[in-house]
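Asker: sequence first, then the predicted structure, then my questions.
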Amino acid sequence: MRAMWCGFALGVIVLQRQAALPGWGAWVALVLATVLGATWAAWALGGAAPADESHVGLSCGRRRRMASGWAAVWFAAACAGFGYAAWRAETRLAEALPAAWEARNIAISGYISSLPSYGASGASFLFRVESWEKHKAATPLPHLIQLSWVAREAPLPPLVPGARWRLAVRLKRPHGNGNFGLRDTEAALLARGVRAIGYVSDPGHAVRLPVDATGVGVRIERARAALRARIDAVLGDAPHRGIVIALATGAQDAISDADRRLMRNTGTSHLVAISGLHLAFVAGLAGWVAGALWRRARWRGVDAPLIVPAQKVAVAGALLAAGVYAALAGFNVPVQRALWMLMVVALALFAGRELARSHVLAWALGLVLLRDPWAVTAAGFWLSFCAVAAILFAASGVPRLHRDAPQDASADAADPLHDRTDPFAGPAERAGAVRRLAAMALPPDDWRGAMRRLASRLGDSARVQWAVTLALAPLTAYWFAQIPLIGPLANAFAIPWVSMLVAPLVIASAAMPAPVDALALRAAHTCLDWLVVALSALEGLPWAVLRLPQPGAWPLACAAVGVVWWLAPRGWPMRWIAPFTWLPLLVPAPTGPPPGAFRLTALDIGQGTSVLVETARHRLLFDAGPGPESTQAGERIVVPYLQAHGIGRLDALMISHDDSDHSGGAQAVFDGVDVEAFVAGILPAHPLWASARTRGAQTVRCAAGQRWRWDGVDFEVLWPDPGPLAGKPNAHCCVLRVTTAASVAPEAQDGRVSALIAADIEAGVERTLVARDPERLRAQVLVVPHHGSRSSSTEPFLDSVWPLVAIFQVGYLNRFHHPHPGVYARYAARDIVLARSDADGAARVEARPGALAVERFRDTQRRYWMDPPTQD
């Protein structure tokens, strides 16, 4: 079963990397390959040796036959996994919002199907559509959509799961920002079954329908909402209220940014998510209580354990409690993994079968992917399964305890330690049980026995923590661009603190009546206060976090080999080589362009501007996108992009002018990376100047005539003129020109390649620049002025720049309707290569002397769930 489920998972993973779903020809080939693989596996393994025959004793031909049979099992299972995931994807993608319905008022009726997530301006929730009033479509319409309800003139109404509403909404197809190296939010929406997103466009005329929805899912969500309301009522605005809510309901939207950053930097983020650790605690406690009560129960004068063994009752109680707790947690992937493992073990126990832990993990892997084939696109899937796999693999190398045992079988059978281990345990668990029983055999008054027991448990805990930290380090670097070096020490006390104090108090409060539950919740919050103080002290250490660029496939593969080598059983040959396999991960090769060249990346941040310019050893960020007042793109996209690409320091942050879609994310950049120089076209009283000086950045107001050279690349500011800033912000925003070194090729005439970043200049500034020096405007790459608005990109300006590539940074279905159709047609008529962030995602330009290359995210990173690309 291990080979089958692992092959199935491989097929699912391969499908989620495809740019398109298979056509009918590929389906025929897939079915034939599955049948052939299964047939070969049945033939090759059908005549294999009996289960008790040693593989060593097989003939060479029989071993080759068995190897080919297991390879066929992997192949057939991978084809089946690929086909299953493709079928699920086709079924889900069949529901689609017609493109003509986007950004229009649509009347719908349905009910709230999830626990609402509250923010500063309103709430968001999943809405199950029961009817599209006065609207018909040729294709199936989405049944599940994600809505935002913004509190404007009136406060939010009670948004209770199951409540039916008639709403006027504006929707759009699922669309996420596409940036190199960052998570794909479209995949997350697809995994949740969300096929349209939007907002309530007319809250004043929303109608609450009289009959609420019923059903198991709605009841669960109502229970979660009621539990959250109780916590809110008790803790109010307590600083760590969000962690308590996360531990109780699995909802993490209330966790503060400070707490989230602290736990990420100390490697303790897993503690705030309801994970397998918390579910195991609940299941273990419930199983112990159920077993203890059953052992003392009697039925008609007969002891209850004589009717049903207490062990089975304990397992059933543990399974029931785990299922309830998993429902409250929202069935995230780590919880699913732990729940499926518990269910498989319970079924094996009830059936009287012995099952290895690796088989249990394989069954959990298959069941998770059967329920959600898109789980492989989330970090939680990899972190959860790899952590458990690392524990099992590392434990398999723990040596058994060697004792002076009798030599004959009868004496061994008489050994009091014989058959005292868990029948479901693997070699490591059996060895651990033997060590514990051996320690317990010592005289109770022997202090050396107590020390041995303590040392044994500490050693096992340290080995487990080491294995998990080592195994998850490459994944942490890939998903979060950092490795918390302080993680093992922080988890050494944070795990028992949360598991033994905080989580039990939070869980117990859910079953306590008022006002006793308030005492438990306040005690849990006090324990969190103390934990945060300790973690903050560790976070302040200079070596607490190692930040790395997001590794590619080759460094990850090398690090994975090193993990296996390090955690292999004792006696594994040449273990000293293992650390060297981590060098590609820990010491990445330089990724910047060569001297004399530059790389320009126009990020997809929605409606706004943020452009990263890289030379061989320097980095400049031009604008930082929207901030908290809008989409928080600076915090959500710009800073994570910098960190994912190993940019922890900017040589310059240039903010063109004081429009929120350009300057709003600057504060997040200051908080996330070091800034050497701050150059801006904003008024002297703007708070960003003070923020830059506080962080030790050099401050300069941008003005025409400023020039500098980095690594052979020339930078020049063309606008605004020196002197006091006057007029509206668009009239004095910074304009930057970047130029490569001259080409050394004899056939090239100069060969310089330039890029012009024009911010939000309008027709008046364009005319001034053209009249002043049209040759200085010449550039092969143009970041289009003012997002392609009608007030910019005049004909004389385009004639002077004469770009080969034009980049529009615009939001998907933005309310300004940028770019203006007439302006866009003006660019298209000049046969310019066009890239627009709403359709193409981020655009990356590699400019070298005499050479120019353009890469669009949705061209090179396309996945089957993305809408088809637009044609130039």
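Answerer: Right, received. Where do you want to start? The structure presented is a predicted model; accordingly, all values stated were derived computationally and were not measured.

Asker: hey, let's count contacts and neighbours off CA atoms from now on
Answerer: Fine.

Asker: which residue ranges of the stretch 501-650 of the chain form strands?
Answerer: 545-547, 598-602, 611-614, 619-622, 649-650 (DSSP state E, counting those that start in this stretch).

Asker: same question but for the stretch 1-150 of the chain, I mixed them up
Answerer: 105-112, 117-118, 122-132, 144-150.

Asker: could you pull up the residues touching the residue lying closest to Gly788 once chain neighbours are set aside?
Answerer: Of all residues beyond its chain neighbours, the one nearest Gly788 is Pro819 (4.3 Å), with distances taken as C-alpha to C-alpha, 6 or more residues apart in numbering. Contact partners of Pro819, counting by C-alpha atoms under 8 Å, 6 or more residues apart in numbering, are 787-790, 808, 810.

Asker: second structure follows, compare the two:
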Amino acid sequence: MRQSYSLDLLATMFSLGCLTLLFLPHLLSDLQWYFIAIILLVLVLFVLVKFCWYLSIIIVFGLGFLWSVAYSKQYLTNISPYIDKTLVVKAKVVDINTRQKTTAISPYYLSFSIFSISGFTLSNNIPISVYWDNTIAPKSGQTWQLTLKTKVMHSYLNEGGFDSQRFSIANRSLLSAKLVDAKLLDDKSNLKQLIVDLALPYIDLFDYRDILLALTFGDRSQLDESHRMVMMQTGIAHLMAISGMHILVVFGLSRLLVKIVLFFIPKRFIHFFVPIVIGWLSAFFYAWLTGFNPPTLRAILALSIWIYLCYKKNQISAWQKVNRIIALLLLFDPLMILSESFWLSCYAVISLIFLFEWLPIPQEIKYKKRWYMVRLLHLQLGLTMLLLPIQCFVFQGVSGVSILTNLIAIPIISLCTFPAVLFALIFSLMDCFYIALWCWSIADKSLEWLFFSLNWFNFLWLKIPANFYLLSFVGWLTVIIIRTGSWRRFSVTLAVIFMLLITPIFKQPHYRWRLDMLDVGHGLAIVIHDGKSAILYDTGAKWEKSSAVERIIIPFLQWHNLNVQGIIISHQHNDHVGGLDMLQYVYPKAWLMSSSSSFNNDYQCLAGNHFIWNELTFSVLWPNKLVDYAQNEDSCVVQISDGRFSVLLTGDLERNQEYQLVTKYQNQLTSTILQAPHHGSNTSSSYPFLNHVKPVKLLVSTSRYNPWKLPSSKVIRKYQDLQLDSYVTAKTGQISLFFDKQTWQLKTMRGEIKPRWYHDWFGSFPIYE
């Protein structure tokens, strides 16, 4: 018992050591790493001489910490020399090709494994994601010679937004590239692609091919956006990502089929472990086919431990199993700790164990079939309550109908759709055309019924502001209170705990007003707010399938629980006005001000106009007249002042208009903060203008890989000549200014708000360093 307890405690400490990877602002230098390693070595020698349990715990924690740091540094060291370079490489295709041959293939990202660069064979293959715009669709296992212009995944970093840089590191896709030239060296596909090629002609016949691909091969890259949104907003997206449930279904079906076959075999050839081993091999094969994503790896490992324990006839608790599995996974790959799917899977399993051990189903209904719906409701209601915290942190919202939709979706997917997909795949490989087609039809029809039902219930997706996140733990607190009966004796204590959970809701902002320049890539979006209501200056760009409003601005507004009262549009170029329609759809009561007469303006942006909003004075300095289509020279220039500090917002103002402003206003232009005109282009930021504004800080909104290479080197040197302290969103992420009555301060996401090693600028530094 003591040995088992010790092993579990050591596993926990190793996992906690890896957990520090989430919070480190910078990875250790080599000197720091070796210094800690030497200390641990001394402790190991001391433990060998005189055993000390507490030192053993510290040593294992330190080993987890050093292992995770070394693993991360090794990955970054392997790819760093190849960032922002033009390379000729030889690489194998990693991703399977599931594209339809009958339709034009739009560009997409494709994973390769580089094994040779400029003729030199690498000791370790380098994973890279290539933006593939060639007419030929590569297949998994093929070897290509590629000319690539490499870059690195550089996240738009904002509060409430998706952290694509952390996601890329967790999935080894930090290094990416644009394709310059491609030459096929070896067209031989691997076994995985051959299986895909046999099944794809069937799948392409059906309307729900995107979900069939996700369930069959784990390929979610072609999920229809409408399907994705419905699944997320109804809380069933987890059923379409290959995970433990799917692995267990494969194992269970295979085991059942083998048992049926063994029924017709003489008893002397039957062994207890034959169905289990074949079931495990089937599950392992399916996990390999779907790409060994982290959830399937965890499921396979858990299944393997269960089989091992059955063989050894050794019993350990569910908590011990989960603890050891997590430690083994992090030993195998510490970067999993950065993956949201890792946290979702582990948290869901822990919640299940907690639910059934602390709030079990009464024995009288546990094994009775007629109580199936009660058991399912117990599971869904309990999981919904316990999963609230992780849902809030990962998705910034929850589905209000997830209990109902999961009651519908889980039986359909686990009992009908997924088994049909498995049998369809088997019969497709056996070339049993009609049987395979019938199985695929059943799977597709079941998905049609499912989405028909989901569309009826897709109406209650609740966005949760950050100050409500502590309250999401009320589910855990409720289960503990019911189990322990503590409400009888500790009612006052529980009331205090509940008050602590709701305290953030009533927390008052520590600033008088705040301005945030969001990191929206090449574009502009500025939020001025007081912690409750906000005015936006520009809305970022609209892209082919999304916009800065959907991905960045609205998540930021909902993170801070802000109500948009007004929108100011500087001019009508896409990178400033692209998200306006979506923003007005979400906030229909917000007034609009612009310098374009073609908009349905509530207020006109004309020089001389001004208004007061929450003790802030908004003074319009430019333009002098409205135009039908507002361009750079017609940018709406607004000076915001609280009587002591001021901010000058300029849009994409050009040099000629800067001269006119200097002539008209002279020293009235003086402002504490200046939004750099036209993203730091050579066509603006003239010396006279900068000398009259005299900003303490200068903010530039642009992206790292913008084709115009903004801000320009000439403008940056101009800022340096005038000793102006400039900040660029491409490097800093979101820039936040906090104004009080007497003071103000500036914070950036990569600097002060959320400094993390995985948010660093990887590769060569830009001119504005």
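Answerer: Received it, and whenever you're ready, just let me know what you need. Computed from a prediction, not measured in an experiment: that's the story for all the values here.

Asker: what TM-score comes out when they're superposed?
Answerer: Once superposed, the chains reach a TM-score of 0.88 (TM-score structural alignment, normalised by the length of structure 2), with 746 aligned residues with a C-alpha RMSD of 3.3 Å.

Asker: Serialize the strands of the stretch 1-150 of structure 1 to JSON lines and add fields for mean neighbour count and distance to Ala86 of structure 1.
Answerer: Converted to JSON lines, these look like this (neighbours: other C-alpha atoms under 10 Å; distance: least, C-alpha to C-alpha, whole Å):
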{"stretch": "strand 105-112", "mean neighbour count": "20", "distance to Ala86 of structure 1": "29"}
{"stretch": "strand 117-118", "mean neighbour count": "14", "distance to Ala86 of structure 1": "31"}
{"stretch": "strand 122-132", "mean neighbour count": "19", "distance to Ala86 of structure 1": "24"}
{"stretch": "strand 144-150", "mean neighbour count": "22", "distance to Ala86 of structure 1": "20"}
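
Asker: for the residue nearest to Gly788 of structure 1, which three-state class applies?
Answerer: The three-state label given to Pro819 of structure 1 by DSSP: H, G, I helix; E, B strand; the rest coil is coil.

Asker: aligned partner of it in structure 2?
Answerer: Aligned by TM-score structural alignment, Pro819 of structure 1 pairs with Pro711 of structure 2.

Asker: now that match: how far from Ser681 of structure 2?
Answerer: From Pro711 of structure 2 over to Ser681 of structure 2 the distance is 6 Å, taken as C-alpha to C-alpha, to the nearest Å.

Asker: what is the neighbour count of Ala726 of structure 1?
Answerer: 10 (other C-alpha atoms under 10 Å).

Asker: relative to Ile807 of structure 1, how far out is the residue nearest to it when sequence neighbours are not counted?
Answerer: Closest residue to Ala726 of structure 1 apart from its sequence neighbours, by C-alpha to C-alpha, 6+ apart: His732 at 7.1 Å. To Ile807 of structure 1, His732 of structure 1 is 21 Å away according to C-alpha to C-alpha.

Asker: next one: Tyr325 of structure 1
Answerer: Counting by C-alpha to C-alpha, the gap from Tyr325 of structure 1 to Ile807 of structure 1 is 49 Å.

Asker: cool, and Arg848 of structure 1?
Answerer: In this view, Arg848 of structure 1 and Ile807 of structure 1 are 18 Å apart by C-alpha to C-alpha.

Asker: ok, now Ala524 of structure 1?
Answerer: 52 Å.

Asker: and what of Leu342 of structure 1?
Answerer: As judged by C-alpha to C-alpha, Leu342 of structure 1 and Ile807 of structure 1 stand 53 Å apart.

Asker: can you check Gly366 of structure 1 too?
Answerer: Taken as C-alpha to C-alpha, the span from Gly366 of structure 1 to Ile807 of structure 1 is 44 Å.

Asker: go on, Leu320 of structure 1?
Answerer: 56 Å.

Asker: do Ile197 of structure 1 as well
Answerer: From Ile197 of structure 1 over to Ile807 of structure 1 the distance is 26 Å, taken as C-alpha to C-alpha.

Asker: Ala703 of structure 1 now?
Answerer: Taken as C-alpha to C-alpha, the span from Ala703 of structure 1 to Ile807 of structure 1 is 24 Å.

Asker: number of nearby residues for Ala829 of structure 1?
Answerer: 9.

Asker: ditto for the one 10 residues further on
Answerer: Residues contacting Ala839 of structure 1 under the criterion other C-alpha under 10 Å number 24.

Asker: quick check: the gap between Ala329 of structure 1 and Glu221 of structure 1.
Answerer: In this view, Ala329 of structure 1 and Glu221 of structure 1 are 10 Å apart by C-alpha to C-alpha.

Asker: what of Met654 of structure 1?
Answerer: Using C-alpha to C-alpha, we find Met654 of structure 1 at a distance of 46 Å from Glu221 of structure 1.

Asker: cool, and Gln809 of structure 1?
Answerer: Separation of Gln809 of structure 1 from Glu221 of structure 1 (C-alpha to C-alpha): 39 Å.

Asker: compare neighbour counts for those two and give me the winner.
Answerer: A side-by-side neighbour count of Gln809 of structure 1 and Glu221, using other C-alpha under 10 Å, places Gln809 first with 31 against 24.

Asker: counterpart of the more buried one in structure 2?
Answerer: Counting by TM-score structural alignment, Gln809 of structure 1 corresponds to Ser701 in structure 2.

Asker: if we ignore the residues flanking it in sequence, what's nearest that match?
Answerer: Ser701 of structure 2 sits nearest to Thr729 (C-alpha to C-alpha, 6+ apart), 5.2 Å away.

Asker: read off where stretch 779-795 of structure 1 ends up in structure 2.
Answerer: Counting by TM-score structural alignment, stretch 779-795 of structure 1 sits on residues 671-687 of structure 2.

Asker: what's next to that stretch, contact-wise?
Answerer: So stretch 671-687 of structure 2 is in contact with 523, 632, 639, 645-655, 658, 693-702, 710-712, 714-716, 718, going by C-alpha under 8 Å, 6+ apart.

Asker: burial count for the residue mapped onto Met336 of structure 2 from structure 1?
Answerer: Residue pairing (TM-score structural alignment): Met336 of structure 2 is matched to Ala375 of structure 1. Using other C-alpha under 10 Å, the number of residues around Ala375 of structure 1 comes to 23.
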